[in-house]
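> how would this look folded up:
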Amino acid sequence: MVRPDPAGAGLTTGALARRLGVSPTTLRSWDRRYGIGPAVRGEGRHRRWTPQDVAVLEAMCRLTSAGVPPAEAARTARSGSEVPEAVVAPDMTLPEAGRARSHAGGTLPLGDVRQECRGLARAAVRLDAPAVEQQLASAIRDHGLIVAWQEVMVPTLHAVGRKWASSGDRYVEVEHLLSWHVSSALRRHTRPLSAQATGPAPGPMLLACVPGEQHSLPLEALNAGLCERGLPTRMFGGAVPAEALSAAVTRIGPAAVVLWAQTRSAASVPLAQHIAGAQWGVRGARARTAVMLGGPGWLGRSGKGMLRPTGLRDALDQLSGLYAESPPGEPQ
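Just a heads-up that it's a prediction; the model follows:
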């Protein structure tokens, strides 16, 4: 329970904004647009928020974080009624076409997306880290890793990126916060190395961004998915130098190497060909690795004989099949 200040006049707008993790501008906007304002106004029309006002705003924050459009959230919060279960956790047993989606406008240009994207975007714009973390965990728990990544995380990340690109330096803090929490959620979902499959089998999957490429979140999602399937991985992350990548391939003899390139300028076909041609093992039983090219940077680039997945599920299926079909010790 939020207590009023010692003077008994209630909280100031700045103090309440800090408690709720929203900006003072947001509180003033909600007051002006939806009538969720303070019961007490001090001298000079300064807002003072009572515990009852705070309870309404806490409900407003919970509803908008769940993806409810602000106008509808305001009506529900003011009425004091319970949040319908279907709003907080839509029925995921429905087929894809029947799943709840939101078309309501929001701060970010999301388009026709899952309701969870709306809530995640609003929480990110408010820099509400606890809400972002909770929603990401719920998305993975309720939908599974693949759907959570493709239909919740990626659309929201893209929307933040577009807003940043069109607004100069604004919203960069939103993108950084959201990216960090997405990475954290994916890593929490990744099984520890000690729990991964061991025993006689081809080498692990090596995941790396090409030199000059820092966008490692898609690889983190793939790493989590492979670990979920019990397949061993070696995650190298962003901007791996070519020499280091080649050295790692010959040292660990991976079953496959996934090279991620977000931009065309970073995608190097000669590097991919060099990795595909690398050999290791004793004379007469030399082995090679399969190479998977991931990311939009490879579009239109030649990659003969290399794996080209269409998405996360396809990448997981291709790599799982490759791993299962290679008998221990057989040259590739």
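
> only C-alpha atoms for contact and neighbour calcs from this point on.
Fine.

> Contacts for the top helix by length along the chain, please.
Ranked by residue count and defined by DSSP state H, the top helix of the chain is helix 172-189. The contact list for helix 172-189 (Cα atoms under 8 Å, 6 or more residues apart in numbering) reads 124-125, 127, 129, 132-133, 136-137, 153, 157, 160-161, 164, 217, 220-221, 224.

> Buried members of these into ChimeraX, please.
To isolate the buried ones among these in ChimeraX, judged by 16 or more other Cα atoms under 10 Å, type:
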select :124,125,127,129,132,133,136,137,153,157,160,161,164,217,220,221,224
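
> buried stuff in stretch 131-144?
Buried, per 16+ other Cα under 10 Å, within stretch 131-144: Ala131, Val132, Glu133, Gln135, Leu136, Ala137, Ala139, Ile140.

> Next up, the contacts around the last one.
With contacts taken as Cα under 8 Å, 6+ apart, Ile140 has the following neighbours: Val147, Ala148, Trp149.

> From the contact counts, what lies against the helix or strand hosting Ala272?
Element membership for Ala272 (DSSP states H and E) is helix 269-277. Packing partners of helix 269-277 (3 or more Cα pairs under 8 Å, 6 or more residues apart in numbering; DSSP states H and E): helix 242-252, strand 290-294.

> Tell me which of the ones you listed is the most buried.
Across these, averaging neighbours per residue (mean count of other Cα atoms under 10 Å) puts strand 290-294 on top, at a mean of 23.

> buried stuff in the following helix or strand past it?
The C-terminal neighbour of strand 290-294 among helices and strands, as given by DSSP H and E, is helix 312-325. Of all the residues in helix 312-325, those buried under the rule 16+ other Cα under 10 Å are Leu312, Ala315, Leu316, Gln318, Leu319, Ser320, Tyr323.

> Look up how far Gly119 lies from Tyr171.
Tyr171 is 17 Å from Gly119, where distance means Cα to Cα, to the nearest Å.

> Same check on Met306?
39 Å.

> Could you check which of these two has the larger neighbour count?
More crowded of Met306 and Gly119, by other Cα atoms under 10 Å: Gly119, with 26 against 15.

> For the more buried one, give its distance to Leu217.
21 Å.

> next up, for comparison:
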Amino acid sequence: MDEQHDGQDGQPDGPGPVAAAEPGVTTGALARRLGVSPTTLRTWDRRYGLGPAERAEGHHRRWSAQDVAVVEEMCRLAATGLPPAEAAHLARKRRETDRPVAVPRPRRAPGRPSEATLERQRRGLARAATRLDAPAVRDLLAEAVARYGLVGAWQDVMVPVLHAIGRKWEEAGDRYVEVEHLLSCHVSRALHRGPVASVTAAVPPLVLACVPAEEHSLPLEALSAALDELGLPQRMFGAAVPVEAVAAAVRRTGPRVVVLWAQARSTASLPLARHLAEARWGVRGARGGPTILLGGPGWAGHTVRGALRPTTLPEALTRIERIYPEVTAGPAPA
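Take a look at the predicted model:
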């Protein structure tokens, strides 16, 4: 997936908040603002008629504020999954009406969407994030959650885009750090806007925590939001929780499940996981302890007796539901 440049079909990389340009903005300057190449702008002009409205013979092309607005509109529309030609056609209407055009709402397909549909949404989200277009990122995330549910949106849209942006960050050094931060912030907000079911009564909570020195907490936030939908009580402690704090939280709450997240092998703490796996509480003869769920690629190759190693959010939820039969059990027979 390429979030930075347009493909062979000339589809733009996504919407971006570009300030109204002063008269006479060059193609190179506009390309830098939008994050595309000058060749891409020339292609849009040739194919879709989105070039400068006024041109002077013998001079470089100049883009007025209205010209910039039309190109922005095409980017915004294309990020929703519209074909480039249709996005350009609607964007040109802005030049006539001088106001944004309503985006046609795609029909909701039954069942799991096709991979092509998901790929269009991923590309649109990645492009919007690359342009730092916060409103578009927010709307695209909300649409994904509404269409596929929280777990489906996380698994099929958010995670692939986060990974793609992360790879670009690694490949480009310090570039794209701001893109990843903006996207992560809005993913976190989208996760916490989901429905919250009534908490199942008299059920021991789960404890969710990142291991010490682990700052990547978004996967835990996704699990926390999914548990909210199930109505399971939890104690979410987030990123980089000190060993003593995790141990104290487990001791004080007596959880049935403890989830420890480690993104990198350098942060995975085997002593902490083994210590918690051996924790016991309760009266003599009825002592119990937690089931440990080791989440994240950091635990690869590590073994903790009795611990579970789910690799996806749906798998983690399935494991937890088995430990909490109260979640899926129907009402008691009369």
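
> Now the helix holding Ala272 of structure 1 on structure 2. Mean distance?
After superposition onto structure 2, helix 269-277 of structure 1 sits on average 1.2 Å from its aligned residues (mean Cα distance after the TM-score superposition for structure 1).

> Surely Ala153 of structure 2 is within a helix?
Yes. Under DSSP: H, G, I helix; E, B strand; the rest coil, Ala153 of structure 2 sits within a helix.

> what about the residue nearest the centre of structure 2, distance to Gly231 of structure 2?
The residue lying closest to the centre of structure 2 (Cα atoms, centre = their mean) is Met158, at 3.1 Å. From Met158 of structure 2 over to Gly231 of structure 2 the distance is 23 Å, taken as Cα to Cα.

> for Gly301 of structure 2, same thing?
Using Cα to Cα, Gly301 of structure 2 is found at 33 Å from Gly231 of structure 2.

> More neighbours: which of the two?
Taking other Cα under 10 Å, Gly301 of structure 2 and Gly231 do not tie; Gly231 has more neighbours (17 against 7).

> Identify the residues contacting Leu140 of structure 2.
Counting by Cα under 8 Å, 6+ apart, Leu140 of structure 2 makes contact with Thr80, Gln121, Gly124, Leu125.

> Check the residues you listed against Leu208 of structure 2 and report the nearest one.
Nearest to Leu208 of structure 2 out of those is Leu125 (Cα to Cα; 28.1 Å).

> so what corresponds to the closest one in structure 1?
Residue pairing (TM-score structural alignment): Leu125 of structure 2 is matched to Leu120 of structure 1.

> give me the element its match is part of.
Using DSSP H and E, Leu120 of structure 1 sits in helix 115-125.

> From the contact counts, what lies against that helix?
helix 51-65, strand 101-102, helix 129-143, helix 154-166, helix 172-189.

> Pull the distance from the longest one to the chain's centre.
For helix 172-189 of structure 1, the distance from its own C-alpha centre to the chain's C-alpha centre is 6 Å (Cα atoms, centre = their mean, to the nearest Å).

> same check, this time on the shortest one
With Cα atoms, centre = their mean as the basis, the distance from the averaged C-alpha position of strand 101-102 of structure 1 to the chain average is 19 Å.

> same thing with the third one?
Between the mean C-alpha location of helix 129-143 of structure 1 and the chain-wide mean there is a distance of 10 Å, by Cα atoms, centre = their mean.

> Roughly how far does the closest residue to Glu214 of structure 2 other than its chain neighbours sit from Trp169 of structure 2?
Distances taken as Cα to Cα, 6 or more residues apart in numbering put Ala240 closest to Glu214 of structure 2, at 4.8 Å, once the chain neighbours are dropped. Relative to Trp169 of structure 2, Ala240 of structure 2 is positioned 22 Å away (Cα to Cα).

> what range in structure 2 matches the longest helix of structure 1?
Helix 172-189 of structure 1 corresponds to residues 177-194 in structure 2, going by TM-score structural alignment.

> about what we covered before: hey, which of the helices and strands packed on helix 115-125 of structure 1 is tucked in deepest?
Of all these, helix 51-65 carries the top mean neighbour count, a mean of 20, counting by mean count of other Cα under 10 Å.

> the inter-axis angle of that helix versus helix 129-143?
Here helix 51-65 of structure 1 runs at 40 degrees with respect to helix 129-143, directions being taken by axes from the mean of the first three to the mean of the last three Cα atoms, to 10 degrees.

> So for whichever helix or strand comes after helix 51-65 of structure 1, what gets flagged as buried?
Once the chain leaves helix 51-65 of structure 1, the next helix or strand it forms, by DSSP H and E, is helix 70-79. Residues Pro70, Ala71, Ala73, Ala74, Thr76, Ala77, Arg78 are the ones in helix 70-79 of structure 1 that count as buried (16+ other Cα under 10 Å).

> wait, which of those residues is closest to Thr50 of structure 1?
Closest approach to Thr50 of structure 1 among the buried residues of helix 70-79 of structure 1 (Cα to Cα): Arg78, at 14.2 Å.

> Please name the residues that touch the closest residue to that closest one other than its chain neighbours.
Spatial nearest neighbour of Arg78 of structure 1, excluding adjacent residues (Cα to Cα, 6+ apart): Val56 at 6.1 Å. Counting by Cα under 8 Å, 6+ apart, Val56 of structure 1 touches Ile36, Ala77, Arg78, Gly80.

> Brilliant, that's me finished.
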